[in-house]
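# no sequence for this one, just the structure:
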């Protein structure tokens, strides 16, 4: 056979069998999956345009795959976001939006890790994948690697922090200890995952290895060397000091969990600039700390010869506000909270590409299933991104949307006001709906082309009448699909 005919036959094979993805013609082994979850990671990364952030390893991941800049979680809070991603079900279903455990709200669902296990994969996890310990135990059992703690509480190691922890049962909001990476949880969890990769390589089965990095979630604790990357004089305060103009009382919360830490101002008290600078510096240090752990994982894959047969996906469970709009938490439908870093690396796939149209974190499950040539479960609600991963430059045939919800008073159905958000290439539209009655009590619209930081709600501007009509139609479908008959309506009464 001549070389031209050989090439022609390969091309015909790809046409006849479109499900064969990337290098599957050359390889007979199924793909492995390295599944990296990062807590509270906003898109303030060098590869996302934030040149003041030192994130060379996540940048490396982006340079070797496809980076999604308009990716959104379906609820900007750890519990519900992760439950939705891992189950493949939107949080307005089955009471997921209340933030209760997967074990409680979804006892019989086939989660992504169980799906891979059911399909013959070895599974393992290290760090935070599910929010609740009972879910980790139920989902991973003895394949979860429990670290030996060298810290107290949420990761305190210095004498000063331990004294505060002993007195208040909670440590400070940030800490910089001159210690090795593995003295803090993310370092030891990453080391344990690297050791597990060595074991998995020796077994004659594909694997699904889930690694959950806790930082940059509060408290902002990281080894001193990462703090040293960000001199105090280099830290700038947020330029977004005010709530969005014309925003509703449901739009934002103020300080959230930050108020739980000793020395932090209460919910409606101003945070001094010096404290805000230290908090932002600690967040940046934590980002560089987890970036180093991502680098360790990538290096280990290469060292073990696994890189060319392992899909790597990195995702954040939601964004975070660092004084933006006067707020220090997530918990909203604002773009700063729903928009996440989202990167896919596929062996022999396209490299260094960026996709700017909306996608959802919910899409991870079906995408991994198709990449690994496994039959997708019928219950999952996301869409596969494989065609995008093959050709990110191709415009979508139909307009894309991403959906998110935020429930005010989520534990008391009698009072719950659900914020339904839909994002397209230009707008973020939100309807706040009294769940019990269906009454729309507030609406918001943000024009990202004119106002990318969402500083003004333009819902009353007549020029957007057609846009509002279109997006309200999309939200209507999500409202109609919401489950009202679940067992978690009155978890807490206020």
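Yes, it's here. Fair warning: this is a prediction, and the values are worked out from it, not measured in the lab.
# contacts and neighbour counts: CA atoms only from here.
Noted.
# and the one helix or strand residue 276 maps to, what does it pack onto?
Under the criterion of DSSP states H and E, residue 276 resides in helix 273-303. Contact partners of helix 273-303 among helices and strands, from 3 or more C-alpha pairs under 8 Å, 6 or more residues apart in numbering; DSSP states H and E: helix 56-63, strand 174-177, helix 185-202, strand 220-223, helix 224-227.
# Please compare the first structure with the one that follows:
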């Protein structure tokens, strides 16, 4: 029996709490995702394992927590010997392909994918390494507020160029699959970079909304009253001691909503191509993301914290022939993707290989499953590991250098009441703290993070001297095998290129 095809679609920096699949009152227009969710399994409490692009993605593809694989920040080297879902599926006979962003850093730009259809949008070198040795120094490549202050409609951007290529190459991959290799199962990952800032989008999507449709942030906290990590983030993004004009906050959110609709339009293109190619019935579709965006809530922007807007991601599995449509309330994470895909493909996990993620098959079958997420953050804005445990109704945020944070997310979805100082919650707090200290050797992780940063900063500086040898992926195209060429019979060429074949 042929194994199912897998289409994994990713968005970048898409905040799950705002989406219409989670909030019926959401003004964001995403009809294709809504239709996919209506006949799929929707995870209402899905989290990233690190609220930063590269660490989240390294965990997503490997099923291992960032500290286990050195995924400390956006310039961390992802070792080539870490097994990924692409390695597993390839060993099961799948053709594995990636179209778009995965933010791999280091000389291995494949990590088990047999083919990358595009380059990455971000650099593959160590130039964005964080520096805990100088925590007060604001590095030039850090986010600033230009994304908000320059928000609005646009004709073209770097990210539009990239996502247009990502979707086009993915569609071509599907066309080529049915024309050339229909018997082999595929796992195609399509990873777009919207709605990640900068907050600008073409008028076609900007004009789906009006200013009056765009709610301003609902949670506003004075900067001096924020937790210490939030205060450090404001310094990282150059917003400490400053205010943003309300009209620019609205513009940024309007562009972000438009970018979500742009992603939805691209989901529609991919779904149509699946249908046109006769692949819809035999393809499992997964939609998710790498982290969210604070979008001005609590006065914060971008990600880098464990609050719901930054840490929660969409997660939908569409396989209606296998799983009845339903919603899952238990908390899970993108680390669970690898074991889930392996089981959906009919494979088995190697018990001798390390793995932190857990299969979502019980959730998909409606028979229960785990209700816990572990998260780690060692990136910019902190100078000590910032860990998170989400279990049941509770979220515990733990840093040895900061006051503890404890929220009942069920009763307090906006995380306004820190219960860590509540006398009646001291027993629960002590349990979480003991659990965290048992799970994580913070001094060891701290020293490993510093050592990695120092190595990478040294290597990055050395490699700027002399001849540059880029690690960026260079997709190769053999034009001699495209379109009409004299070494192929014209009738045969046209017949092979046509689908369905005459």
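In hand now; what should we look at? Source: prediction; values computed, not measured.
# tm score of chain vs chain?
Once the chains are laid over each other, their TM-score by TM-score structural alignment, normalised by the length of the first structure reads 0.78; 423 aligned residues with a C-alpha RMSD of 3.0 Å.
# What are the buried residues along the helix holding residue 276 of the first structure?
276-301 (16 or more other C-alpha atoms under 10 Å).
# Deepest in the core, which of the helices and strands packed on helix 273-303 of the first structure is it.
strand 220-223 (a mean of 27; mean count of other C-alpha atoms under 10 Å).
# Give the aligned range of that strand in the second structure.
Counting by TM-score structural alignment, strand 220-223 of the first structure lines up with residues 199-202 of the second structure.
# List the contacts of the matching stretch.
147-148, 150-156, 251-253, 255-256, 258-259 (C-alpha atoms under 8 Å, 6 or more residues apart in numbering).
# ok so, going back, between the helices and strands packed on helix 273-303 of the first structure, which gets nearest to residue 470 of the first structure?
Residue 470 of the first structure sits nearest to helix 56-63 of all those, at 33.4 Å, using C-alpha to C-alpha.
# what's the counterpart of residue 287 of the second structure in the first structure?
Looks like residue 287 of the second structure aligns to residue 314 there (TM-score structural alignment).
# Identify the residues contacting its match.
When contacts are taken as C-alpha under 8 Å, 6+ apart, residue 314 of the first structure is in contact with 35, 36, 37, 38, 341, 342, 343, 344.
# If you tally nearby residues, what's the number for residue 7 of the first structure?
11 (other C-alpha atoms under 10 Å).
# From residue 403 of the first structure, how far out is it?
43 Å (C-alpha to C-alpha, to the nearest Å).
# do residue 396 of the first structure as well
17 Å.
# Same check on residue 238 of the first structure?
Taken as C-alpha to C-alpha, the span from residue 238 of the first structure to residue 403 of the first structure is 27 Å.
# between those two, who's got more neighbours?
Between residue 238 of the first structure and residue 403, counted using other C-alpha under 10 Å, the more crowded position is residue 403 (27 against 15).
# Which residue is the nearest non-sequential neighbour of that one?
residue 422 (4.6 Å; C-alpha to C-alpha, 6 or more residues apart in numbering).
# Kindly report the same for residue 326 of the second structure.
residue 41 (5.1 Å).
# do the same with residue 80 of the first structure
residue 99 (4.9 Å).
# My understanding was that that neighbour contacts residue 79; is that so?
Yes. With contact defined as C-alpha atoms under 8 Å, residue 99 of the first structure counts as touching residue 79 (5.1 Å).
# how about residue 81 of the second structure, what's its partner in the first structure?
Structural alignment (TM-score structural alignment) places residue 81 of the second structure against residue 108 in the first structure.
# how far away is that match from residue 4 of the first structure?
52 Å.
# ditto for residue 329 of the first structure
Distance from residue 329 of the first structure to residue 4 of the first structure, by C-alpha to C-alpha: 59 Å.
# So if I had to pick from the two, which one is more boxed in?
The neighbour comparison of residue 329 of the first structure against residue 4 (other C-alpha under 10 Å) goes to residue 329, with 25 against 8.
# How about the secondary structure of the equivalent of that one over in the second structure?
In the second structure, the residue matched to residue 329 of the first structure (TM-score structural alignment) is residue 302. Using DSSP: H, G, I helix; E, B strand; the rest coil, the structure places residue 302 of the second structure in coil.
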